[in-house]
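A.B. asks: sequence-free structure coming up:
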């Protein structure tokens, strides 16, 4: 089977007999694949892995939050699975070469599959509308950050939606769900989303309201579509905008 059909992180969970979110103990899983996890102060980055042969040591910054630590361990296990024997130096996204950035995406994908496996997550979201409440529920259930839960839902939730993220430094990026019309494009300005939220006096906690889809998207047929919009503010100063097409 290909990794797309039978993802390696999920194969590992099945091999270990892990069937519930509460059983996903990243330190135990790491030990099962020959990696020991230790926690100490790191001068740079959240985590690193050093391996030799079939053994490795994952070092995680002991100042990070527990959800960050768990994702960091899972991310390094992604490197251990996909990139064993390679020498990689993880830097900020802006400094990475294309090859290194691709390796980081692979490791992130492995981490998402290990911490929020499809076979556990999909039954929990079946028939449940996409919302910030669902993101927070998934984050709490699987012990991950709200942002990690949101990105995983973009991969697996059946709704057509876009996540538009504003970073504290003003950078903006977006993630579209797999069900969103591939011919629709997120507007670069998105009708000045922060101003829209302020004008509508949306509180910090999310409150959804209906609006024309063309306020956020460009593309054939968008004029006839409606959307539900909400904004939430999560860790690290991020503002996350959720636009769900009705």
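C.D. replies: Yep, that arrived. All values reported here derive from a predicted model rather than from experimental measurement.

A.B. asks: C-alpha from now on. contacts and neighbour counts both.
C.D. replies: OK.

A.B. asks: what ranges do the strands span in the protein?
C.D. replies: Per DSSP state E, the chain carries strands over the ranges 35-40, 47-52, 55-61, 161-166, 172-176, 185-186, 209-212, 217-218, 226-233, 239-245.

A.B. asks: ranking those strands by burial, who's on top?
C.D. replies: strand 239-245 (a mean of 23; mean count of other C-alpha atoms under 10 Å).

A.B. asks: what is the orientation angle of that strand with strand 172-176?
C.D. replies: Inter-element angle recorded for strand 239-245 and strand 172-176: 30 degrees (by axes from the mean of the first three to the mean of the last three C-alpha atoms, to 10 degrees).

A.B. asks: Mind listing residues that contact stretch 108-124?
C.D. replies: By C-alpha atoms under 8 Å, 6 or more residues apart in numbering, the surrounding residues in contact with stretch 108-124 are 7-10, 13, 19-21, 24, 71, 74-75, 77-78, 142-144, 148-149, 152, 156-157.

A.B. asks: could I get the strands of the chain as a markdown table with distance to residue 124?
C.D. replies: Shown next, in a markdown table, are these (distance: least, C-alpha to C-alpha, whole Å):
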| stretch | distance to residue 124 |
| --- | --- |
| strand 35-40 | 30 |
| strand 47-52 | 30 |
| strand 55-61 | 30 |
| strand 161-166 | 18 |
| strand 172-176 | 20 |
| strand 185-186 | 28 |
| strand 209-212 | 24 |
| strand 217-218 | 29 |
| strand 226-233 | 22 |
| strand 239-245 | 19 |
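
A.B. asks: So which of these is nearest residue 99?
C.D. replies: Of all the strands of the chain, it is strand 47-52 that lies closest to residue 99, at 17.9 Å by C-alpha to C-alpha.

A.B. asks: now for the closest one, which elements pack on it?
C.D. replies: strand 55-61, helix 66-82 (3 or more C-alpha pairs under 8 Å, 6 or more residues apart in numbering; DSSP states H and E).

A.B. asks: Out of those, which gets nearest to residue 99?
C.D. replies: Short answer: helix 66-82, nearest of the helices and strands packed on strand 47-52 by C-alpha to C-alpha, at 13.1 Å.

A.B. asks: The structure to be compared is supplied as follows:
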């Protein structure tokens, strides 16, 4: 992978960029009212992306990739044999086998993450021959969370995770839903099972995993 400078982006900048994209695609209600964002529609009709499916690894470690320019990409056949396939610019490639036994929210976050690469990082690679957005050492599985230490703010993977979370859980809508469910604040709730019910309710409202909700609560300092 060619060494490429990824500009430092503060989380609030990424949040604003994601909210603008949601607003441009679905209108302001989607930013301010809790709903399940149709992330596939946003990818296809706002970012002009194509969703495609190929086997990306033999051990299910790669859930998705972003194709930055027309070119050939390494994939695998049903028996594990390597295949080179020609893919078009702005293709989001998902590994359907790796996602097969996962909840729908896993694919949704994977698509949102790859939208982050296409929206935030494509121009960074214009001067290179790179076909794919980077898979860096700080990659985070969608179900393991979307927040990383701020020292990784120049990491393409950290940025894409932040962007994906902000797409699926726009900050105004998430804050509103949290306030409705926990009007007295997080620490006013002593019953752990009640907190778990709130996390589940938020996960259902936004079509994401419980872990992503928990991290979003922490990221937005709603439990502070």
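C.D. replies: That came in fine, so what should we check first? All of these numbers come straight from a predicted model, not from anything done at the bench.

A.B. asks: TM-score, when you put one on top of the other?
C.D. replies: After superposition, the two chains reach a TM-score (TM-score structural alignment, normalised by the length of the second structure) of 0.61; 156 aligned residues with a C-alpha RMSD of 2.9 Å.

A.B. asks: before we move on, back to that, most neighbours per residue, which of the helices and strands packed on strand 47-52 of the first structure?
C.D. replies: helix 66-82 comes out most buried of those by mean count of other C-alpha under 10 Å, with a mean of 22.

A.B. asks: quick one: contacts of that helix?
C.D. replies: 26-27, 30, 37, 46-49, 51, 58, 60-62, 103, 106-112, 114-115, 143-145.

A.B. asks: Can you give the distance from it to the centre of its chain?
C.D. replies: 13 Å (C-alpha atoms, centre = their mean, to the nearest Å).

A.B. asks: try stretch 98-113 of the first structure
C.D. replies: With C-alpha atoms, centre = their mean, you get 11 Å for stretch 98-113 of the first structure.

A.B. asks: So residue 70 of the second structure sits against residue 87, correct?
C.D. replies: Yes - if you go by C-alpha atoms under 8 Å, residue 70 of the second structure and residue 87 touch, sitting 5.8 Å apart.

A.B. asks: Which one of the two is surrounded by more residues?
C.D. replies: Neighbours per residue (other C-alpha atoms under 10 Å) separate residue 70 of the second structure from residue 87, with residue 87 holding more: 19 against 15.

A.B. asks: Can I get the helices and strands packed on strand 47-52 of the first structure in CSV including distance to residue 242 of the first structure?
C.D. replies: Output for these, formatted as CSV (distance: least, C-alpha to C-alpha, whole Å):
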stretch, distance to residue 242 of the first structure
strand 55-61, 31
helix 66-82, 22
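
A.B. asks: Just give me the neighbour total for residue 213 of the second structure.
C.D. replies: 25.

A.B. asks: which residues touch the aligned residue in the first structure for it?
C.D. replies: Taking TM-score structural alignment, residue 213 of the second structure has residue 149 as its aligned residue in the first structure. Neighbouring residues of residue 149 of the first structure by C-alpha under 8 Å, 6+ apart: 116, 135-136, 138-139.

A.B. asks: Which among those count as buried?
C.D. replies: 116, 135-136, 138-139 (16 or more other C-alpha atoms under 10 Å).

A.B. asks: Determine which two of these are furthest apart.
C.D. replies: The span of these, defined through C-alpha to C-alpha, is set by 116 and 136 at 13.4 Å.

A.B. asks: Going by the alignment, residue 232 of the first structure corresponds to which residue in the second structure?
C.D. replies: Checking TM-score structural alignment: residue 232 of the first structure goes with nothing.

A.B. asks: Pretty sure residue 232 of the first structure sits against residue 239.
C.D. replies: Yes - between residue 232 of the first structure and residue 239 there is a contact under C-alpha under 8 Å: 5.9 Å.

A.B. asks: Now for these two: what residues contact both?
C.D. replies: What both residue 232 of the first structure and residue 239 touch, as defined by C-alpha under 8 Å, 6+ apart, is an empty set.

A.B. asks: just the helices in the second structure please.
C.D. replies: Along the second structure, the segments classed as helices by DSSP state H run 11-26, 28-32, 39-45, 96-99, 104-121, 156-168, 171-181, 192-206, 210-219.

A.B. asks: Identify whichever of those helices lies nearest to residue 138 of the second structure.
C.D. replies: helix 156-168 (6.3 Å).

A.B. asks: tell me the average deviation of the closest one from the first structure after fitting.
C.D. replies: By mean C-alpha distance after the TM-score superposition for the first structure, the fitted helix 156-168 of the second structure averages 0.5 Å away from its aligned residues in the first structure.

A.B. asks: start and end residues in the first structure for that helix, please.
C.D. replies: Using TM-score structural alignment, helix 156-168 of the second structure pairs with 103-115 in the first structure.

A.B. asks: Return the distance of the matching stretch from the chain's centre.
C.D. replies: Computed by C-alpha atoms, centre = their mean, the separation of stretch 103-115 of the first structure from the middle of its chain amounts to 9 Å.

A.B. asks: Check stretch 41-49 of the second structure too.
C.D. replies: Counting by C-alpha atoms, centre = their mean, stretch 41-49 of the second structure comes out at 14 Å from the chain centroid.

A.B. asks: buried sites along that stretch?
C.D. replies: 42-44, 46, 49.

A.B. asks: so can I have TSV of those residues showing distance to residue 122 of the second structure?
C.D. replies: Putting the buried residues of stretch 41-49 of the second structure into TSV (distance: C-alpha to C-alpha, whole Å) gives the following:
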residue	distance to residue 122 of the second structure
42	17
43	14
44	16
46	15
49	12
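
A.B. asks: Just flag the most distant two among the residues you listed.
C.D. replies: Top of the distance list for those (C-alpha to C-alpha): 42 and 49, 8.7 Å.
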